[in-house]
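Undergrad: give me coordinates for this.
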Amino acid sequence: MTPDANSGMNPGARPRTITVALVLVISLVTGGWLLEHGARSGPVRTKAEAARLFDEVFVHIYRHYVDSLAASSMYRMAVEGMLYELEDPYTSLLAPDKLGRLTETTSGNYAGIGVQVDVRDGWMIVISPTPGSPAEHAGIQPGDRIIEVDGRSTHGWTHEEAQRSFRGRPGTSLALRVERPGMATVIPLTLVRRPLHHSSVRRIAMLPNGVGYLDLDAFSDSTEREVTRSVNALRARGARSLMLDLRANPGGLLEQGLRVADLFLGPGQRIVSLRGRTEGANRDYTDSTKQLWPSVPITVLVDDKSASAAEIVAGALQDHDRAVIVGESTYGKGSAQTIIPLGEVGGLKITTSRWFTPSGRSISKEVDRDDDDSSADPRAGQRKQYTTSSGRIVYDGGGITPDVIESDSAWSEGVRTFQGALDRKVGLFRDALADYALALKTKREIASPQFTVTQPMLDEVWKRMVARGIVMDRGIYDESSNVVAPFLSYDIARYVFGPEAEFRRRVANDRAIKTALELMTGASTQKSLLDRALSRQREQRALSNE
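TA: Below is the predicted model:
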């Protein structure tokens, strides 16, 4: 029987009344349960109360939560939640694979064939073989395309997949098939993996006017020995001053940071002070040996990726006026961590102390734990002043502030604009560059490392971009020629002439290196170098105030 529209009754009145009554009853029932089970909520004063609270919450979630959860997963979530609430991005659980990578980074030791590759057009393209490695002995060259590994096509492999395949137990063999620009036939190679050591010193070179250049990319267990050997080699080649490049150096072993700083400081000079809760976490580290090169003026290059042990070295040399710091403010990681092995589950990386430079400053940058922008420091503008050994003013917080700030902001803005126009097809642009560079190598059209990037060469890159489906206004591309041309020149130099030629091209466009060279040229003592830096600092301040 259907309701009569003219009967005067509201057909929804009775159901709505029942619904309201049910909601009231449910509220009373659940409210009573919540009052009963939540009566003990409030401040937890003792360890026993805290443990009881955890157990009760754990049991209720395990029994009543809408989705079933394994007890092991719940314990894992509890641990991760505890670590999250510390609001410390440097304290974390390390899965076995991450712990293994960290161990490899800090030791520098691994077993493999020793080849650096990049992914271009879906294939493994060799950047360079490691000196003395099985790959070098087999004759692998920059620009070679590795198309097969043990009979499997490498097309579509990620960089991580390639690295896993190249590494393995010492003594095991690896069959490769390689295509080389200019050769019609595929090259079959069989390499035997062996123990290798990744050097902390990425490169040494002689720059103009007797400046020795040393690029240090990490602090592993052999860094002090490598730096000593490298500086001695530069001195033997006529270096009268030293440029130590710590840019993009994420740090590593604290002990090695201390030892590297020790090389450049004198007996009794403090390197760093650690402060923590336990007795072992409170230490003052002081130089105990004579300087090996006391008459050599030093400049240190840093940027926003220089962190941890790299900052300890830069801060110690700056505070003792032993080096001029050039570049951008560093990352700002003023704490030290300890790794605690946890068996099969991996390990715990835990912050055990904060460190302070010789002048007493902490360079820690406070960053929101959910904010990936490490450049945002809420304490900016509230930084305290400290003084170096000679009375120069330095600041705490926000990383190590260089004595001479140098960053190519116009270049960086141009790169960002061009990348924005590429959108998600930056990888395809890089593929186009490599493809053209390898084509030039095949045709042997580039005769000298001092080649010039011409407009027809830029046009060829444009054609390859369009062929790969990159949609961009040609006017934007032409306006970005000052960005495209250097990138193209680096790829051509790398694949046609090798990593050394690429390095020379990059040095010519590196503003931090050029500024450091200007300061160092003719500066025979550290004091004269510091005086020049102070003059440049005054000029920069005057320009910023205009």
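Undergrad: rest of the way, CA atoms for contacts and neighbours
TA: Noted.
Undergrad: distance check, S448 against L438.
TA: Separation of S448 from L438 (CA to CA, to the nearest Å) stands at 15 Å.
Undergrad: and for I146?
TA: 14 Å.
Undergrad: could you pull out the helices for the stretch 101-250 of the chain?
TA: 134-137, 159-166, 223-236 (DSSP state H, counting those that start in this stretch).
Undergrad: report the distance from the last one to the chain centre.
TA: By that I understand helix 223-236. 24 Å (CA atoms, centre = their mean, to the nearest Å).
Undergrad: rewinding a little: what about S448 and L438, which has more around it?
TA: L438 (24 against 11; other CA atoms under 10 Å).
Undergrad: report the next helix or strand after the helix or strand hosting that one in sequence order.
TA: Using DSSP states H and E, L438 falls within helix 426-443. Once the chain leaves helix 426-443, the next helix or strand it forms, by DSSP H and E, is helix 455-467.
Undergrad: one more to line up against the first:
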Amino acid sequence: MNSDGSKNNITQSFKRYYEILNYVENDYVDTVNMDELVDFSIVKMLEKLDPHTAYIPKKDIDIARSQLEGDFEGIGIEFNIIKDTIYVVAPISGGPSEAVGLMAGDKIVKVDDKSVAGAGITNGDVFSKLRGPKGTKVKVTIIRKNAKKPLDFVITRDKIPTYSVDVSYMVDQTTGYIKVSRFSANTYTEFKQALSGLKAKGMKQLIIDLKDNPGGYMDRATRIVDELLDDRKLIVYTDGKDPRYDSRIEAYMNGDFEKGPVIVLINEGSASASEIVSGALQDNDRALIVGRRSFGKGLVQMPIPLSDGSELRLTISRYYTPSGRSIQKPYDKNNSDDYSSDLLKRYQHGEFFHADSIKFNDSLKYKTTKGRYVYGGGGIMPDIFVPRDTTAFTTYLVELFNKNIIREYTLDYYSNNKEELQKMTFEEFKKSFAVTDKMLKEVVDLATRSGVKYKEADFNKSKSMLRNNIKAYIGRSVWGNSGFYPIINETDEIYLSALKQWDKAKEIESGKKKK
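TA: Here you go, the predicted model:
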């Protein structure tokens, strides 16, 4: 159809829509919120396109954008909502809340003398009350363990850095580990700093953890790949209806870690930019991919600001890995529920537990640069499949997580034992701190008071994981993510499997098989 015909169709369609809205506004029997009606109609219309084209109403735009911002303005706390109460998990280092004396375990009960302790408090409510322009002031009232009465703090908001590289540390004398939680504005800079720090400590081989990383900015992902690839190798290309949205991205700079074995961890929660990284490194035989098949989001969205402050995120092209694989899993435009339940279907089909439950289509067979076979059809299939270990995940443990019992207990434990904990180094804590039977009983008692019925058989199955999580969250209260991940990873089946795969990672990098 020519452009004039297309424009005429749009005009006619808009006229029909405008007429209906007018009739609803003027003649419908009840009063109608027209903004809500229009927002609803836009959302339902876009569902007919693809699963990732989206409309963000003006009221939600700040929260939606903040997921990818490199920083924001506010009071600088990590928080959690437990039993309709805002708990301070930790004040952000160097931020205004730390400066005035807020502490881990504090409960925020009022903001500007208005109660925030009650049913229905949401993350969005917390953002709207505590974030705000740099230089503005907010009064918070907190309840602190062992304090006789509530404490008031007046906090001057400031710019708060947010981090997408959660942690980097040396696993042993030669193995470095970097956890990337999303690809936001500062991710590449954070990754490069982490890489340099690990190299200075003697790193010779690297684990990049992209499990449950939902993606983000493509260019941050490709620049990270460029730190690991040499010789203008292809990283990713896109293909759209309009040639303006076609692109081809290659490695172009001297990277900081172009030699040395690399392992990338992925799972069913790794999507979009995470799949660009893992797909590029797999197709170029630069890294061993360990874990489970990734999510399969290979559609590229362009954010388009609308006149009222809302935003359209329109799919303009598809991602392809260097070998030609489309990252996007199949979808039915007329059945969005089918797409959204894909992970549940994978679980029910047994894919999380058995590699042979995944059937590959030979028509979607591709080759890496050194001749290894990889398959398209949606997502990145790892080189080493690791089944999900559900042995310790009993219904009792799940209830403890759902009720935030472990977080509540560990924040309370930290408050009561702060001085003793802060005298220890993390190395001492990791080596010698033990979660005792007495501590486990205290957790069970707290859970019982919170309405979680004790199940002895479940408790015994989950005991080792429960000890690990309690220790990890106490470590987090003292040392942040640096005190959390080295401990929580001790029960992560994908991480533990990766530590045994360095021979295979070296084979892939060298292109030679062991005899």
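Undergrad: TM-score of the superposition?
TA: Overlay of the two chains. TM-score (TM-score structural alignment, normalised by the length of structure 2): 0.82; 484 aligned residues with a CA RMSD of 3.5 Å.
Undergrad: so what corresponds to A508 of structure 1 in structure 2?
TA: Counting by TM-score structural alignment, A508 of structure 1 lines up with E490 in structure 2.
Undergrad: returning to what we had before: now distance to K290 of structure 1 and mean neighbour count too, for the helices of the stretch 101-250 of structure 1, in JSON lines please.
TA: Formatted as JSON lines, the helices of the stretch 101-250 of structure 1 follow (distance: least, CA to CA, whole Å; neighbours: other CA atoms under 10 Å):
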{"stretch": "helix 134-137", "distance to K290 of structure 1": "39", "mean neighbour count": "18"}
{"stretch": "helix 159-166", "distance to K290 of structure 1": "42", "mean neighbour count": "14"}
{"stretch": "helix 223-236", "distance to K290 of structure 1": "13", "mean neighbour count": "18"}
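Undergrad: and these: which comes nearest E85 of structure 1?
TA: Ranking the helices of the stretch 101-250 of structure 1 by proximity to E85 of structure 1 (CA to CA) places helix 159-166 first, at 31.6 Å.
Undergrad: which stretches in the stretch 251-400 of structure 1 count as strands?
TA: With DSSP state E, counting those that start in this stretch as the criterion, the stretch 251-400 of structure 1 has strands at 270-275, 283-286, 298-302, 324-327, 335-341, 347-356, 385-387, 393-395.
Undergrad: dump these to JSON lines, plus distance to A542 of structure 1 and mean neighbour count.
TA: Below are the strands of the stretch 251-400 of structure 1 laid out as JSON lines (distance: least, CA to CA, whole Å; neighbours: other CA under 10 Å):
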{"stretch": "strand 270-275", "distance to A542 of structure 1": "33", "mean neighbour count": "22"}
{"stretch": "strand 283-286", "distance to A542 of structure 1": "38", "mean neighbour count": "16"}
{"stretch": "strand 298-302", "distance to A542 of structure 1": "23", "mean neighbour count": "27"}
{"stretch": "strand 324-327", "distance to A542 of structure 1": "18", "mean neighbour count": "27"}
{"stretch": "strand 335-341", "distance to A542 of structure 1": "35", "mean neighbour count": "17"}
{"stretch": "strand 347-356", "distance to A542 of structure 1": "31", "mean neighbour count": "20"}
{"stretch": "strand 385-387", "distance to A542 of structure 1": "20", "mean neighbour count": "15"}
{"stretch": "strand 393-395", "distance to A542 of structure 1": "17", "mean neighbour count": "17"}
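Undergrad: between the ones you listed, which gets nearest to A239 of structure 1?
TA: With CA to CA as the measure, strand 298-302 is the member of the strands of the stretch 251-400 of structure 1 nearest A239 of structure 1 (11.2 Å).
Undergrad: follow-up on the earlier one: the helix holding L438 of structure 1 vs structure 2, mean deviation?
TA: Compared with structure 2 after fitting, helix 426-443 of structure 1 deviates on average by 4.9 Å (mean CA distance after the TM-score superposition for structure 1).
Undergrad: any idea how far A233 of structure 1 is from H197 of structure 1?
TA: 20 Å.
Undergrad: repeat for D303 of structure 1
TA: 26 Å.
Undergrad: K441 of structure 2: neighbour count?
TA: K441 of structure 2 has 11 nearby residues by other CA under 10 Å.
Undergrad: for L102 of structure 2, that is, sorry about that
TA: So L102 of structure 2, with other CA under 10 Å, has 23 neighbours.
Undergrad: which residue in structure 1 aligns with it?
TA: Matched by TM-score structural alignment, L102 of structure 2 corresponds to I140 in structure 1.
Undergrad: which residue, other than its chain neighbours, is closest to that match?
TA: Computed as CA to CA, 6 or more residues apart in numbering, the closest residue to I140 of structure 1 that is not its neighbour in sequence is P129, at 6.7 Å.
Undergrad: now swap in D239 of structure 2 and tell me
TA: In space, D239 of structure 2 is closest to D246, 4.6 Å off (CA to CA, 6+ apart).
Undergrad: next up, the contacts around the aligned residue in structure 1 for that neighbour.
TA: Using TM-score structural alignment, the partner of D246 of structure 2 in structure 1 is N282. Neighbouring residues of N282 of structure 1 by CA atoms under 8 Å, 6 or more residues apart in numbering: S273, L274, R275, G276, S353.
Undergrad: trace R16 of structure 1 over to structure 2, please.
TA: Aligned partner of R16 of structure 1 by TM-score structural alignment: none.
Undergrad: check contacts around R16 of structure 1.
TA: Counted by CA under 8 Å, 6+ apart, R16 of structure 1 has zero contacts.
Undergrad: what about it, helix or strand, and which?
TA: Here R16 of structure 1 is assigned to helix 13-38, by DSSP H and E.
Undergrad: start to end distance for stretch 238-258 of structure 1?
TA: Terminal residues of stretch 238-258 of structure 1 are spaced 27 Å apart (CA to CA).
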